[in-house]
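J.: This is a predicted model, with the sequence first.
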Amino acid sequence: MNLIKLDAIDSTNSFLRRLAAHKELEDYTIVTTEKQNEGRGQMGTQWVSEPGKNLTFSVYKKINCLQKEEQFYLSMAISLAIYDALTYFGIPHLKIKWPNDILSANSKICGILIESIIKKGEMSASIIGIGLNLNQTNFDGVTNASSLKCLTGVFYNKEEVLLKIIEHIKKYEEWVINRQLFKIKETFESQLFRKDKPSTFKLKNGDLIMGFIKGVANNGCLIVLLEDEVLKEFDLKELKLLY
C-alpha cells in the first residue's frame, strides 16, 4: 500500500487520475487530503466537507477480472466493505442507499464515486473515491447528513478508520477475483435502503411515482415494482429515491 497524504487538493480522484496518466501506479495507491476544494459526488454533484474533520480519500485499484458491463459489482463490493468497517466501529442502523450512499438512521454519512480506467476497450483499473463524515458536527444547510461523531459521540482517528476500510475492501476483492458476483449482489440487496417498502420516487421530468424496491440489475439499475404490478429498471439518470 502506497499512502500519499496531502493538505489540500482539488479532488483526490482527479489527482490520482492525473498521476495514473503519467506513471504506472502501485495497486492500492491511496491519496488522502485534509481539504478537498472540488470534491465530486454522483451525477456531477459536489461533496462538501469541513476541512480536517472527515476522511476524504481515493484508492487506485487494478481491475482485470470484470467486464465493462460488470462495473457495478465493484461499486457493490466497495459499499459492502464500508458497511462492514462501520459495523466494526459500532455505527448503528446502517443501510446502503442505491446506488452507493451509506446511511445511518436515514442520514447520509458516506458517499462513493468510482471512475473506471478503460484501456483497449477493457477495464484496467478503477479510482475509488470515498468521503466519510467522521468528526464533523455542524451540517448547516445540508439536509439528511450526519457523521460518526454525531451518531456515537466518539472522536474517531482517521487513519484507524481508513485502514479498517482498506482491510474490508481487500476482503471483498477476493469475492470479485473469485467471481462470487451473485454473492456480492445478494449481500448488497440484503442491506438495501427501503427494500420491499412502499417508497416515493422522482422521475427526471419531475413526476412522482410510488413503488417498491425489489433489488438491482446486473448493470446497476434499480428494480422497482410499480403500482400496476410491473417490474421496471431505472438508471441513476432516470430516478431519484425520495425520503
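T.: Yep, it's here.

J.: Every contact and neighbour count from this point should use C-alpha atoms.
T.: Will do.

J.: What are the contacting residues of the longest helix anywhere in the chain?
T.: Ranked by number of residues, the top helix in the chain under DSSP state H is helix 158-177. Residues from elsewhere that reach helix 158-177 (C-alpha atoms under 8 Å, 6 or more residues apart in numbering): 54-55, 65-66, 73-74, 77-78, 80-82, 84-85, 134, 181, 184.

J.: Can you tell me the closest non-neighbouring residue to Gln191?
T.: Using C-alpha to C-alpha, 6 or more residues apart in numbering and skipping residues adjacent in sequence, the residue nearest Gln191 is Lys95, 5.5 Å away.

J.: tally of neighbours for the one you found?
T.: The number of residues packed near Lys95 is 24, by other C-alpha atoms under 10 Å.

J.: cool, the one 5 residues further on as well?
T.: Asn100: 23 surrounding residues under other C-alpha under 10 Å.

J.: isn't it right up against Met76?
T.: Yes: with contact defined as C-alpha atoms under 8 Å, Asn100 counts as touching Met76 (7.1 Å).

J.: Tell me the buried residues in the one helix or strand Ser14 maps to?
T.: Assigned by DSSP states H and E, Ser14 belongs to helix 12-22. Within helix 12-22, the residues scored as buried using 16 or more other C-alpha atoms under 10 Å are Thr12, Asn13, Ser14, Leu16, Arg17, Ala20.

J.: Please compare the first structure with the one that follows:
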Amino acid sequence: MEFRRSRAIVPVLEVLPEAGSTNDVLRQRAGGLPDLAVLVTDNQTGGRGRLGREWITPPGTALAISVLLKPVGLPSSAYGWFPLLAGLAMSRALGPLVPGGVQVKWPNDVLIEGDKVCGILAELLPDLSGLVIGAGVNLSQTREQLPTDTSTSLALAEATAVDADLVLSAYLIQLSTVYREFLSAGGDPIRSALRDEVVEACHTVGRPVRVQLPSGDDLLGTAVGIDEDGRLVVQSDAGRTAVAAGDVTHLRY
C-alpha cells in the first residue's frame, strides 16, 4: 500500500503490515509524533470498538486508521466532540462513493442504508495531552466475512471505488478540515457551526430510539437533538434526558 495521496495530507503516515491495535501502537508512540500523525494497516488482529467490543476482519479487506490529535489550548471538556467530528468527517469522505449516501449514528458509527460500514473509537493519551481517533472502515468484505448481519462494506454497497488510498485520503482531508475549524473556534461547537453540521448528518436525531445506559437501564424515547456537550437529547415520558454514553438502537416503529 503506497498511500501516495494520503501521505501528502498529514505530517506523518506510517503503514503497518500488521498490528494488534493501531490505537494502542499510536498511543505508545505519541510522545515523539506531531499533531495529525497517522498509523494505518489492513491487517489488524486485535481491534476493538466502543464498549469493549472486538473488531477483527480478514486481512486486506478493511482499513484500521488511527490519527493522533494534540489540540493545544483546548479545554478537555471539548474532547467529547472529537468522536462526533470524526464520524462527520468519515460520512463526508464516503458519501460521494456510495449511491444512496451515508448517515451517522450517534455517537460515531457510519451507516449505509442502516448497516454499519465504519466504527470510530476515541481514546485519551495517558497524560491527557491529546487523544487518538481510531476508525475501522469495511472495504471489500463479502457478506459471509462480516461480523454481524447489520454490517456492510463499501463493496457490498456498490461504492464507485473501494481504493484504500482514496478512502483514507478523503477521510484525512475531511478530518483535518473539521479539526481546524473546531480549534479556530476554541472548541466551541456552536460558534464553529459544527454542532449543526453533526446534527444534520446524524441519522439518530428525529428517530425513536432505545438507549442502554451504563447503569444497565433502558431509556425509550425519541432522539430530538445533540446538546453543546455532544450528548444525545432523548425525549421520553419522563421528560428530556441528555445521554453522554450508551448503546443506541434505532427503533422501527
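T.: Sure thing, it's come through. Keep in mind it's a predicted model, so treat the numbers as computed, not measured.

J.: follow-up on the earlier one: can you check which part of structure 2 the longest helix of structure 1 sits on?
T.: With TM-score structural alignment applied, helix 158-177 of structure 1 matches the range 164-183 in structure 2.

J.: That stretch vs structure 1, average offset?
T.: Once fitted to structure 1, stretch 164-183 of structure 2 is off its aligned match by 1.1 Å on average (mean C-alpha distance after the TM-score superposition for structure 1).

J.: Buried residues, that stretch. List them.
T.: Neighbour-count burial for stretch 164-183 of structure 2 [16+ other C-alpha under 10 Å]: 164-176, 178-179, 181-183.

J.: Strands along the stretch 51-200 of structure 2, start to end?
T.: Ranges of strands in the stretch 51-200 of structure 2, per DSSP state E, counting those that start in this stretch, are 54-55, 62-69, 103-105, 109-112, 115-124, 131-138.

J.: among those strands, which is nearest Gln44 of structure 2?
T.: Closest approach to Gln44 of structure 2 among those is made by strand 62-69 (6.6 Å; C-alpha to C-alpha).

J.: which secondary structure elements does the closest one contact?
T.: Under the contact criterion of 3 or more C-alpha pairs under 8 Å, 6 or more residues apart in numbering; DSSP states H and E, strand 62-69 of structure 2 touches helix 22-29, strand 38-41, strand 131-138.

J.: Distance to Ile120 of structure 2 for those - can I get that in a markdown table?
T.: Listed next are these as a markdown table, based on distance: least, C-alpha to C-alpha, whole Å:
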| stretch | distance to Ile120 of structure 2 |
| --- | --- |
| helix 22-29 | 11 |
| strand 38-41 | 14 |
| strand 131-138 | 4 |
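
J.: Show me the one of those that comes nearest Val243 of structure 2.
T.: Of all those, it is strand 131-138 that lies closest to Val243 of structure 2, at 21.0 Å by C-alpha to C-alpha.

J.: In structure 1, what range does the closest one match?
T.: The alignment of strand 131-138 of structure 2 onto structure 1 (TM-score structural alignment) spans residues 126-133.

J.: now do stretch 38-56 of structure 2
T.: Matched against structure 1 by TM-score structural alignment, stretch 38-56 of structure 2 falls on residues 30-48.

J.: surely Arg240 of structure 2 meets Arg231?
T.: No: applying C-alpha under 8 Å as the test, Arg240 of structure 2 and Arg231 come out as separate, 11.7 Å apart.

J.: Pick out whichever of those two has more residues nearby.
T.: Arg231 (19 against 14).

J.: and the more buried one, what pairs with it in structure 1?
T.: By TM-score structural alignment, Arg231 of structure 2 lines up with Cys221.

J.: OK, contacts around the residue lying closest to that match once chain neighbours are set aside?
T.: Spatial nearest neighbour of Cys221 of structure 1, excluding adjacent residues (C-alpha to C-alpha, 6+ apart): Asp235 at 4.6 Å. Contact analysis of Asp235 of structure 1 by C-alpha under 8 Å, 6+ apart lists Gly220, Cys221, Leu222.
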